[in-house]
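>>> Curious how this folds, go ahead:
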Amino acid sequence: MRWYLVVVLLLVVGLVFQLGLLVYAMYALLGVMLTSRFFARSWIESVTAERGCNITNGVIGDQATVTVTIKNTGRWTIAWLLLEDSVPKSAMMQRPPRIGIKKPRSAIMRLKPGETKKLSYRVRFDYRGYYQLGPLLAETGDLFGLHRRYRVLTEPVYVLITPTVVPLSGYDIASRRPIGEVRMTYRLFEDPTRIAGVRAYEEGDPLRRIHWHATARTGELHSKVYEPSTVAGATLLVDFHQDGYNSRAEPHRSELAVTTATALANQVYLLGQQFGLYSNGRDAADRIRQQGHRLEFRSRVAAQTDASQETSSDRLRPVELRSARGPDQFQRTLETLARLELTDGLTFSELVVEVSGRLPRDATVIAILPDVPEETAIALGTLKRSGYSVTAVVVTYDEHHFVACGGRLVAEGIDVRRVDDEAMLAALCSQRMIGAFG
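I've put the predicted structure just below:
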């Protein structure tokens, strides 16, 4: 805008002092600037794009082919158009990167009226996660470089990469106790689908309780005895506060914590028992819903900043998946763990206080921890003294660090196990629980 003011000022000066050459030059420059502005705006508004991606769900190691189709719907030839498809900046900056890009995801092209061209590239997913591919950043302008316009084209697609499921060897299926002791303390309800035995009929028994086969065989009324309906299984508490994960061991330690939670959920699912999940991490889907993205920008820097992810969060609501059983519950658990991100919101002790009223009484509480400060040990100890069966799995590569963490937990009466790689994770359920050191 200031250049227009300068041109108008010089034009006024030329008219006042009757400087014909200056007036002519300013008229010509003003015409070029207005024409350039018109074409720059017209070109950027006439560009449309459509996105295609061959997968939206996958596992670690899968590749997605992203194809963006660009079309000029205007009446004018677009002299130049710079395109760049956005990918998560944090995933590229991590070492090693979470994703690998094959083929360029940017291009410069010229589009005639009605012409269509394609931009295609491949993405390899090396870690679990919830990845946003897109939107497409478009830039064009006049031939003189006086005006440039920017737009964000196409809605992004989201690809969910689920964590690896590690089978746990040495798993004692007959015990129906995946890890730790499951104390069946609340037996207020009965499960009519599970008959435990037969007893003599008592006055007041409803007709649907009568065991007709036993009655016919003995000639006396008998009633069915049902097994108590209790909530067995496990509730996973995953500490995903970024302070517990030293940057030197990242992303390997946080990924191992997620893999541990996935393996335990899988084993409880195979038993047909109920399981739930709580974490103080951040759900990537929630983050994306809150941030969104705009459609037009005045500069490329603004467009790239808006399309990139935020790295901090003050989330004070835990990620929550209530206890249930079955394949749908396991799939929801996989998806939730795939989207889990480190955050600086709730500490683990605050998480325990927040969710303690919603934990099933007869399910083992399994805490997956990268570190055990004093407040974490006290919070788990409080759960233990409240009647819950509590087991802690410490994810650490350092033997001395594990001894320090285990000491705090054992002092609170918590059973402790350790994981430092997938091989140790596979033998997790056959480990001897550490109840004391020495």
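
>>> When you work out contacts or count neighbours from here on, use the C-alpha atoms and nothing else.
Fine.

>>> So which elements touch the one helix or strand residue 235 maps to?
Using DSSP states H and E, residue 235 sits in strand 233-238. Applying 3 or more CA pairs under 8 Å, 6 or more residues apart in numbering; DSSP states H and E, we find strand 233-238 packed against helix 252-270, strand 274-279, strand 364-369.

>>> In a markdown table, list these along with distance to residue 285 and mean neighbour count.
Formatted as a markdown table, the helices and strands packed on strand 233-238 follow (distance: least, CA to CA, whole Å; neighbours: other CA atoms under 10 Å):
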| stretch | distance to residue 285 | mean neighbour count |
| --- | --- | --- |
| helix 252-270 | 17 | 22 |
| strand 274-279 | 15 | 25 |
| strand 364-369 | 22 | 25 |
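
>>> Could you also give me the structure for this second sequence? I'd like to compare it with the first:
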Amino acid sequence: MAVVWLLTVFAAVYLVQRGAFRLWGAKGIRYERSFSAPYAFAGQRVTLNETLTNGKPLPLPWIRIETMMPSMLRFGSPGSEMAVSSGQLLQNHASLFSLPPFTKVRRKHEVLCAHRGVFRLSSLTCTFGDLLGTPAGTLALTADCEIAVLPAIREAARLPVSVRQFMQSSLGHPEAFREDHYQIAGIRAYRSGDSMKQVNWSATAKTGQLLVNKRESMVDNDAIVLLNAELLDAAENRRVPPEAFEEAVSFAASVIHHLMNSGGKAGLVFNGQAGERRDVPLRVEPRAGREHLFALLRLMAEFEPVVRRELAYVLEELAASGLRNANVLLISAFLTPKQRMLVDRLRQSGNRVETLLLYREAIA
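Predicted coordinates:
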């Protein structure tokens, strides 16, 4: 009789607590997540921050947050409170929490950005359980966050000799850094010989260092990087592997990065798929400034080797547009005889065109 009584009490307690968790367990749950930086370069590490809040008097013995993420974001060694199941393109990330009443828990995960791209995390599934460990309910939540993984930047010394010579030539015009334009391009440290009229007193007061307004140069030191998305060489009947395109994007990003950090202006032409951009081909005119640099790198994070216009047509359009006295770096896995002829046509128009062919170029 005592056993029956104990079983009855146990069943009643179980049903009451289970009903309480099923009725109120989902109330007051808030989940937020964010990356420690809005962007990173491929190969760098960032932190994914999770915040889970229980805003009610009922404790949650356990709650599991599950979400699907791109496999290009690689987590460190998972602990007892985290599990990661990875596939080729996606991975399932699960975090386990235990929340007393009116509690906020913050957790940080180190993430390796293994591949360029723009990665968005949105929906997730929240499962919570009762005192005996059995699931009591499921809740669908939304916690949007995004990170742009920019192409890897190579050191200038690791770029091919021809590319380094191209950059030096683009920046080596006489008086290439003469600031003789009315347009202000930022601020810089004071140099001997600068006019006191150029001093930016507001910035000087804030930093304690004498700073002057930096002006644009009227001398043309623009450079245009033309990136070819074609991977199929029909003339030679061979297909270049996707790794060659990733190398091409890295070279293009590195050249633009080093040119603009040295005071030059850079533009970009791309004949492939660039995220949601509908320009065919994508063409960004040369400009200077940090904002323009990161706008270009952000675009390149979404480049895909999906040809939207053949390189031959792009070269014909550039020649027909009246392009003159421009510094053009063409990065491609290969060049067909027709493409070489069009490159020569651009050169005959007074442009300097340097080609970087990935399967032939040796790294110096």
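
>>> TM-score of the superposition?
In this superposition the chains share a TM-score of 0.59, using TM-score structural alignment, normalised by the length of structure 2; 285 aligned residues with a CA RMSD of 4.6 Å.

>>> ok, which stretches of structure 1 are helices?
For structure 1, helices defined by DSSP state H occupy the ranges 2-16, 20-45, 89-93, 212-218, 252-270, 284-291, 300-307, 327-339, 348-355, 374-385, 399-411, 422-426.

>>> Quick one: closest of the ones you listed to residue 149 of structure 1.
helix 20-45 (6.4 Å; CA to CA).

>>> Pull out the buried positions in the closest one.
Under the neighbour-count criterion of 16 or more other CA atoms under 10 Å, helix 20-45 of structure 1 has 22-23, 26, 30, 33, 36-37, 39-44 buried.

>>> again with stretch 395-413 of structure 1
395, 396, 402, 405, 406, 407, 408, 409, 410, 412, 413.

>>> And for the fourth one, nearest residue in space, chain neighbours not counted?
Leaving aside its chain neighbours, residue 405 of structure 1 sits nearest to residue 372 (5.1 Å; criterion: CA to CA, 6 or more residues apart in numbering).

>>> Alignment lookup: the one you found to structure 2.
For residue 372 of structure 1, the aligned position in structure 2 is residue 335, judged by TM-score structural alignment.

>>> The residue nearest to residue 405 of structure 1 contacts residue 403, correct?
No - counting by CA atoms under 8 Å, residue 372 of structure 1 stays clear of residue 403, with 10.5 Å between them.

>>> The residue nearest to residue 405 of structure 1: what's it in contact with?
Contacts for residue 372 of structure 1 (CA atoms under 8 Å, 6 or more residues apart in numbering) come out as 405, 408, 409.

>>> out of those residues, who's nearest residue 89 of structure 1?
Of the contacts of residue 372 of structure 1, the one sitting nearest to residue 89 of structure 1 (CA to CA) turns out to be residue 405, at 34.4 Å.

>>> mind listing what that closest one touches?
371, 372, 373, 394.

>>> 10 Å - rerun?
Neighbouring residues of residue 405 of structure 1 by CA atoms under 10 Å, 6 or more residues apart in numbering: 369, 370, 371, 372, 373, 374, 376, 377, 394, 396, 399, 416.

>>> hmm, back to that, name the residues contacting each of residue 372 and residue 403 of structure 1.
residue 409.

>>> Appreciated, that's everything.
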